[in-house]
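Asker: okay, predicted coordinates and the sequence, questions at the end:
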Amino acid sequence: MSSTLFDLSGKVAVITGSSRGIGLASARRMAEYGAKVAICGRKADACEAAAADINANPGSETGEAIAAPCNIGRRDELQRVIDTANERWGRVDIVMANAAIHPWVGSVLDLSDETFNKFMQVNVQSNVWLAQMTVPGMIERNYGRFILVASIVGLLGDPLTGTYGLTKAADMQFVRNMAMEFASKGVCANCIAPGTFKTEMARSQWEDPAMVAWYEQRNPSRRFGEVDEIAGLAVMLASSAGGYINGQTIAVDGGHTISFR
């Protein structure tokens, strides 16, 4: 590699929700830049397939992947992922918390306690758990990258997806708090806030002709995002190139959130 600016050789990354979509694209690119990556998703076979695919062509001499399936809403399973990475590679330098749930849409007046608690535990509390499990080691090594994948719905109001947006706004505040506490100790914490990307989670939007027409009119870029357009930013935030970016939320949305129309 001609430049070390984005070099991740010797770094270990745990990426949740990385058996497909944005998480898998980010895992591939981090391995390409030298990272060792734990692939985390709910389905073990999908994690194994994603890890095997990366290992077949990591793109670098040091890049490799292992499967570490888990449900991020269960603390013991998350701990097992971190333990697996530590046992295999002796450290966790990068956490990319990409997995989330969006099980319900509707008015806040119809929001049940059970649904709200599920949203919060999976989309917010799991990130707190990950920080508690990994940040102490990052501080010891004076290097850590904590990347949360939020959403532009955490920046905008919406009557139907507001509960999901509430959890993503909480993630944005969480990285600000982390930056204030850990920036002087070598740990950077930031959010990536995607717009609509061509992923399974958003399939109902990019396969809906009416939604496509609306998005093409509303979004300055006139298109949906491609997963590699998140992966590149993830590599930058994970590397030394991102060392002075801290506590930020970066919207990757084709200009959606800056458009008045």
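Answerer: Thanks, I have it.

Asker: only C-alpha atoms for contact and neighbour calcs from this point on.
Answerer: Noted.

Asker: what's the spacing between F260 and N219?
Answerer: Distance of F260 to N219, given as C-alpha to C-alpha, to the nearest Å: 10 Å.

Asker: just L5 next, same as before
Answerer: In terms of C-alpha to C-alpha, L5 sits 32 Å off from N219.

Asker: repeat for G90
Answerer: For G90 relative to N219 (C-alpha to C-alpha), the value is 44 Å.

Asker: distance between the helix or strand hosting Q79 and the chain's centre?
Answerer: Applying DSSP states H and E as the criterion places Q79 in helix 75-89. Taking C-alpha atoms, centre = their mean, to the nearest Å, the mean C-alpha location of helix 75-89 is offset from the chain mean by 18 Å.

Asker: contacts for it?
Answerer: By C-alpha atoms under 8 Å, 6 or more residues apart in numbering, the surrounding residues in contact with helix 75-89 are 12, 14, 38, 40, 68-72, 91-92, 126, 129-130, 133-134.

Asker: got another one to weigh against that:
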Amino acid sequence: MPTPDLFSLQGRRALVTGGSRGIGLTIARGLAAHGARVILNGRSSDTLDAARAALRADGFEADAVAFDVTDQSAVSDAVSRIEREQGPIDILVNNAGLQRRAPLEDFTRADWDTLLSTNISAVFFAAQAVARHMLGRGRGKIINICSVQSELARPNIAPYTATKGAVRNLTRGMATDWAKHGLQINGLAPGYFETEMNDALVRDAAFTDWLCKRTPAARWGRVEELVGAAVFLASDASSFVNGHMLTVDGGISISL
């Protein structure tokens, strides 16, 4: 008897929010390499077009749809349009997010509201819009990008930590409500990775020295090292995994 490829994404369609660069684009590329047709989301059409062109140049099936994930109506309309014009969304990667750093006593209301809107509300809006279609089909995969800061805290990022902790528990709540309908909703939690968002920290020799000493793997993570975890959560290999947060952090969260 032939053994099915549990990690194949052939014939499946994946929407990746914040997919035009960094972790989102890397995950999209990884899903495409395993057979998925990917749809990149972001707010800048120019950046999305460049990312889509790069994926297509490498032989992958890729499309792009620009919309603001913090606008619930825009998210709902875009998801309905994708479902109607391109076909069912089988996989959602809720990756869009941002960071704001400041001493907690000086953190502004504007930055607080921006973090809540982008890191929490957008996850809810996209998951709800996509799940409404998945529920009728009795299947679907939702991957919410959490963080090592879903469990841990560091100075000057308490509001970010709050949002990522909320995403962890929102993931659990989604699984509690939707698993019985055939959906798998899980979190993927990166540790410290060399990304555009972390560029200032990467270039900070003192911070990098601290991180390498603090992390059992003794280095920054490479974004490509998130692909295997993302493919696992998007594929049939995780068919009975629900409400889980898969941490990819070189061991920083388990070692003092």
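Answerer: Ah, there it is. Worth saying up front: this structure is predicted, and the values here are computed from it rather than measured.

Asker: so which of G90 and N219 of the first structure has more stuff around it?
Answerer: For G90 of the first structure versus N219, neighbours defined as other C-alpha atoms under 10 Å are more numerous around N219 (20 against 11).

Asker: check contacts around that one.
Answerer: N219 of the first structure neighbours (C-alpha under 8 Å, 6+ apart): G254, G255, H256, S259.

Asker: make TSV out of these and add distance to F116 of the first structure.
Answerer: Shown next, in TSV, are the contacts of N219 of the first structure (distance: C-alpha to C-alpha, whole Å):
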residue	distance to F116 of the first structure
G254	30
G255	30
H256	27
S259	31
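
Asker: from those residues, which single one is nearest S112 of the first structure?
Answerer: Comparing those against S112 of the first structure with C-alpha to C-alpha places H256 closest, at 30.7 Å.

Asker: can you pull out the helices in the stretch 151-256 of the second structure?
Answerer: Assigned by DSSP state H, counting those that start in this stretch, the helices in the stretch 151-256 of the second structure fall at 158-178, 199-202, 205-214, 227-234.

Asker: the first structure: matching residues for the third one?
Answerer: This means helix 205-214 of the second structure. Helix 205-214 of the second structure corresponds to residues 209-218 in the first structure, going by TM-score structural alignment.

Asker: average offset of stretch 229-237 of the first structure relative to the second structure?
Answerer: Aligned to the second structure and superposed, stretch 229-237 of the first structure gives a mean residue distance of 1.0 Å (mean C-alpha distance after the TM-score superposition for the first structure).

Asker: need the contact partners of that stretch.
Answerer: So stretch 229-237 of the first structure is in contact with 6, 22-23, 25-27, 29-30, 33, 145, 147, 190, 192, 194, 242-243, 245, 252, going by C-alpha under 8 Å, 6+ apart.

Asker: equivalent analysis for stretch 242-260 of the first structure, please.
Answerer: With C-alpha under 8 Å, 6+ apart, stretch 242-260 of the first structure has contacts from 151-152, 156, 172, 175-180, 183, 188-196, 218-225, 229-230, 236-237.

Asker: can you list the buried residues in that stretch?
Answerer: Within stretch 242-260 of the first structure, the residues that qualify as buried by neighbour count (16 or more other C-alpha atoms under 10 Å) are 242-243, 246-254, 256-257.

Asker: show me which pair in these is furthest apart.
Answerer: G243 and H256 (26.8 Å).
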